[in-house]
Each structure stands twice: as C-alpha cells, then as structure tokens.
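S.K.: Next one to model:
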Amino acid sequence: MTDDDLSLLDDIIAALQTLREKMASAGSETEPEPSDADEDDLIDTWTAASRFNLPVDTIRWLCREKGMGRKDGGRWLVSVKALRHYLDSRSP
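M.R.: Got it, this is the predicted structure:
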C-alpha cells in the first residue's frame, strides 16, 4: 500500500464519519421528544390508541422505545405531535 492509498483511505474514513454524524442528527429530528412546553400535547395511551386506531401496547412501546412520551404517576403519556409525525413518516 502506498502513501497515496493510505491518504485516500483516511479521506474515505473521514467522509464516512461525517455521513454517520449527519444521519444521527437527522434521526433525532424525525422523532421529536415531548418537552415540558408540550404539556398540552400529551394524552394517555388509551386515548391515543382510540384516536390513532393502534393497540395500546404499540403506543406504550413507542413511548418507551422511541421516546414519544413520558411516565407520569406510573402511566404513560404520549405526545400527539410526535405520534402523528411518526405515523406520517411511515405512510407511503
């Protein structure tokens, strides 16, 4: 391997790292987390399940795994905006 080959390899690795960072930041934008400012946006899992025609367990999973809600007094509250955004991004 020549010095030119090593230099090319270093450039490729740097480009891949930059791409990885861009993808990571894009992922955080597509799945917004509810904040304290969105207090009016939070509803309980049963209401969300009825409104969006999804199983309650799916709503809980989205809260837990995708950060779309928070626990309050032992029950999950889900962000309507985050859930709507997630479902819209999945539809064709």
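
S.K.: Please count neighbours and contacts with C-alpha atoms only from this point.
M.R.: Fine.

S.K.: Pull out the buried positions in whichever helix or strand residue 43 is part of.
M.R.: Under the criterion of DSSP states H and E, residue 43 resides in strand 42-44. Buried residues in strand 42-44, counted by 16 or more other C-alpha atoms under 10 Å: 42, 44.

S.K.: Strands of this structure, start to end?
M.R.: 42-44, 69-72, 75-79 (DSSP state E).

S.K.: List the contacts of the strand holding residue 43.
M.R.: For strand 42-44, the external contacting residues (C-alpha atoms under 8 Å, 6 or more residues apart in numbering) are 34, 69, 75-80.

S.K.: Please provide the structure for the following sequence as well, for comparison with the first:
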Amino acid sequence: MSEILARIDLAIAELVQIRSALAPETDESSCQPQEEDFVDTSTAAERFNLPRDTVRWLCENKGMGEKRGGRWYVSVQAMRDYKRD
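M.R.: Predicted coordinates for the structure are as follows:
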C-alpha cells in the first residue's frame, strides 16, 4: 500500500512541475479570490435587501438560481442585474 502512495505522490509532483512549466505568468491581481457565483437564499436576501421568500420566488420562477440538495442557491450576477433594473 505504501508503494502505491509513493507512486501517487511522485505522479502528483510531476504533474505540478508540468503545470508550472505550462502556466502563463500571472500578476498579483489575478491571484485574488473571486466572488462566488452562487449564494444561498438567506445570504442573497441580506446582501440585496429583499425578503427570503422573494429571493426563492426569483429562483423558482425567473430562473435566477438552482436547487442543490433541496436548497435554493441564487446567482449573484442575476441578482445584481435584477436590482439594477
């Protein structure tokens, strides 16, 4: 078993080297964390100052979100567009 793990570690190290060689140089700004595309309905309701039921309705009826494991997650960009209009 330890031989298999050692081979996996070696393969990962080789892949990291290949990726480093192929990856273009990046500046500091591109390394900053990006905002999540989707947030839960409670977070969206707080952030966009809307009732949670309204956010859920927008997800269900206006296609602004997706259901994951029985919970709705709303697109941040779709909410921005909705509030802007």
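
S.K.: Quantify their similarity with the TM-score.
M.R.: Here the TM-score for the pair of chains, by TM-score structural alignment, normalised by the length of the second structure, is 0.57; 50 aligned residues with a C-alpha RMSD of 0.6 Å.

S.K.: follow-up on the earlier one: mind reading off the mean deviation between the strand holding residue 43 of the first structure and the second structure?
M.R.: Strand 42-44 of the first structure, aligned to the second structure and superposed, deviates on average by 0.2 Å (mean C-alpha distance after the TM-score superposition for the first structure).

S.K.: Mind checking which of the contacts of strand 42-44 of the first structure are buried?
M.R.: Those of these that meet the buried threshold are 34, 69, 76-80, by 16+ other C-alpha under 10 Å.

S.K.: circling back to that earlier point, what is the nearest of the contacts of strand 42-44 of the first structure to residue 27 of the first structure?
M.R.: residue 34 (15.2 Å; C-alpha to C-alpha).

S.K.: Map the closest one onto the second structure.
M.R.: Aligned counterpart of residue 34 of the first structure in the second structure: none (TM-score structural alignment).

S.K.: Same question for residue 72 of the first structure.
M.R.: For residue 72 of the first structure, the aligned position in the second structure is residue 68, judged by TM-score structural alignment.

S.K.: how many other residues sit next to that match?
M.R.: Applying other C-alpha atoms under 10 Å, we find 9 residues neighbouring residue 68 of the second structure.

S.K.: and the longest helix for the first structure?
M.R.: helix 3-30 (DSSP state H).

S.K.: Quick one: distance of it to the chain centre.
M.R.: The chain centre lies 22 Å from the centre of helix 3-30 of the first structure; the measure is C-alpha atoms, centre = their mean, to the nearest Å.
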